[in-house]
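Q: What follows is a predicted structure for the sequence shown.
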Amino acid sequence: MAEDKDSAEAIVSEVHRKISEAFDVFDHEFNKTVDVREIGTIIRSLGCFPSEGELHDIIAEIEEEEPTGYICFEKFLPTMTTVLMERRFRPIPEDLLLQAFEVLDQQKKGHLEPEELTKYLTQEGEPFTPEEMEEMMSAALDPDRNVIFYKDFVSMMSVDNHR
């Protein structure tokens, strides 16, 4: 039984180390606090991809009673440990992402026009911001044909997620 306890402690210890390293990258003052606007980047760097609504919920959970614009490590650590241990906000598998693009490509052309994708992503569900759309287009758009070959884009995103 002691081995189980030791391995569980080792796993938690490793999770704490990863969280601490990710947090420290943005702790510019070295005072165990980060700007609240960096929290999404830190969480994504840990391999978690919450929606904007989920991100706001996480921030609300760890923010001080009186929001200061900063998040302290001692509040971030237990919440993020739980998120990582429960494997929450994992990336969507490549095949599901591809299926989503195929649904949008009703003519089965193998690509989407930038205007089509922008319309879908800014007017449906949880809309992308103009900044998010610009960032996505800069990565997704084929510069020669001015279309999004989504199979290439999906595999490029999937490779990045397995760093």
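A: Thanks, I have the structure now.

Q: contacts and neighbour counts: CA atoms only from here.
A: OK.

Q: which stretches of this structure form helices?
A: Taking DSSP state H, the helices of the chain run over residues 2-26, 39-45, 52-62, 73-85, 94-104, 114-123, 130-140, 150-161.

Q: just checking, what packs against the fourth one?
A: Think helix 73-85. helix 2-26, helix 52-62 (3 or more CA pairs under 8 Å, 6 or more residues apart in numbering; DSSP states H and E).

Q: who's in contact with the last one?
A: Okay, so that is helix 52-62. With contacts defined as CA atoms under 8 Å, 6 or more residues apart in numbering, helix 52-62 is touched by 36, 39-40, 71, 75-76, 79.

Q: repeat that with 7 Å
A: Helix 52-62 is contacted by residues 40, 75-76 when judged by CA atoms under 7 Å, 6 or more residues apart in numbering.

Q: repeat for stretch 73-82
A: With contact meaning CA under 7 Å, 6+ apart, stretch 73-82 is reached by 15-16, 19, 32-33, 62.

Q: In JSON lines, list the helices and strands packed on helix 73-85 along with distance to residue 93 and mean neighbour count.
A: Formatted as JSON lines, the helices and strands packed on helix 73-85 follow (distance: least, CA to CA, whole Å; neighbours: other CA atoms under 10 Å):
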{"stretch": "helix 2-26", "distance to residue 93": "23", "mean neighbour count": "14"}
{"stretch": "helix 52-62", "distance to residue 93": "19", "mean neighbour count": "15"}
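
Q: Distance-wise, check the residue most central in space within the chain relative to residue 31.
A: With distances taken as CA atoms, centre = their mean, residue 49 lies nearest the centre of the chain, 2.7 Å away. Counting by CA to CA, to the nearest Å, the separation of residue 49 from residue 31 is 26 Å.

Q: also this one, for the comparison:
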Amino acid sequence: MSEAPGVAASSGPDEEDQREVILNNDLERRIAEAFDIFDVGNNKMCEARDVPTIMRGLGMCPTEAGVQEVIVAVEHPRIPGSVHLRHFLPVIVQAITEHRFEPAGPEELLEAFKALDVLGKGYLTKEDAVMFMTQDGEPFSQEEIDEMLELAVDPLSQTVPYEYYINQLLVEES
């Protein structure tokens, strides 16, 4: 019997977990493919800590509160810290179809950058960008900061010309 890491044999997957998960459409297949990357035991299970990565891999942008809400909804009832695809799939399908964790659009991003650029220069300094990402609102992880700065910072001026950055994001999405 396959088990989640660190889980005693008596609390392993039950009969329901052993049944095949039927994928009915392309959205469900895409979610299952993203989930399978973290299914190291090849038993349709992953660790709850992988849920935010899977969600972001599907193009979702949840807050930490949103992540916790999803984890509570999908966590295996008998194996704490584990998630079965059978529980994960309907919650994520619903979240995607309801557009619950969609990223901000280009207009919203532009307005946010303009609000931070109080002098109207058309750019933020690299230092200011890092400060805003770590000190205000929900802080970004170091990995998220590094990823954003790699694309956003002009190597010559060491600033974030935000209209150019937003256009770069749109090109990468295409």
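A: Arrived safely. Fair warning: this is a prediction, and the values are worked out from it, not measured in the lab.

Q: Which residue, other than its chain neighbours, is closest to the residue nearest to the centre of structure 1?
A: Counting by CA to CA, 6 or more residues apart in numbering, residue 89 is the residue found nearest to residue 49 of structure 1 once chain neighbours are left out, at 4.9 Å.

Q: Please report how far the aligned residue in structure 2 for that neighbour lies from residue 154 of structure 2.
A: Under the alignment by TM-score structural alignment, residue 89 of structure 1 pairs with residue 101 in structure 2. Distance of residue 101 of structure 2 to residue 154 of structure 2, given as CA to CA: 29 Å.

Q: again, but for residue 100 of structure 2
A: 32 Å.

Q: more crowded one of those two?
A: Between residue 100 of structure 2 and residue 154, counted using other CA atoms under 10 Å, the more crowded position is residue 154 (18 against 14).

Q: who touches the aligned residue in structure 1 for that one in this structure?
A: With TM-score structural alignment as the matching criterion, the partner of residue 154 of structure 2 in structure 1 is residue 142. Contact analysis of residue 142 of structure 1 by CA under 7 Å, 6+ apart lists 148-149.

Q: What of residue 23 of structure 1?
A: Residues near residue 23 of structure 1 by CA under 7 Å, 6+ apart: residue 42.

Q: Tell me the spacing between it and residue 95 of structure 1.
A: Noted for residue 23 of structure 1: a distance of 31 Å to residue 95 of structure 1, by CA to CA.

Q: what does residue 30 of structure 1 give?
A: 41 Å.

Q: same question, residue 49 of structure 1
A: For residue 49 of structure 1 relative to residue 95 of structure 1 (CA to CA), the value is 17 Å.

Q: same thing with residue 2 of structure 1?
A: Separation of residue 2 of structure 1 from residue 95 of structure 1 (CA to CA) stands at 40 Å.

Q: ok, now residue 50 of structure 1?
A: As judged by CA to CA, residue 50 of structure 1 and residue 95 of structure 1 stand 19 Å apart.

Q: Of those two, which one has the most company?
A: Neighbour comparison, residue 50 of structure 1 and residue 95: the larger count goes to residue 50, with 18 against 12 (by other CA under 10 Å).

Q: Now the more buried one: closest residue in space that isn't a chain neighbour?
A: Once flanking residues are discounted, residue 50 of structure 1 sits nearest to residue 89: 5.1 Å by CA to CA, 6+ apart.

Q: what sits against that neighbour?
A: 48-50.

Q: again, only using 8 Å
A: Residues near residue 89 of structure 1 by CA under 8 Å, 6+ apart: 48-50, 83.

Q: Count the residues that sit near the aligned partner of residue 86 of structure 2 in structure 1.
A: If you follow residue 86 of structure 2 across to structure 1 using TM-score structural alignment, you land on residue 74. Neighbour count of residue 74 of structure 1, defined by other CA under 10 Å: 11.

Q: What of residue 112 of structure 1?
A: By other CA under 10 Å, neighbour count at residue 112 of structure 1 equals 22.

Q: How about the counterpart of it in structure 2, nearest residue that isn't a chain neighbour?
A: In structure 2, residue 112 of structure 1 lines up with residue 124, judged by TM-score structural alignment. Using CA to CA, 6+ apart and skipping the chain neighbours, the partner closest in space to residue 124 of structure 2 is residue 160 (5.0 Å).
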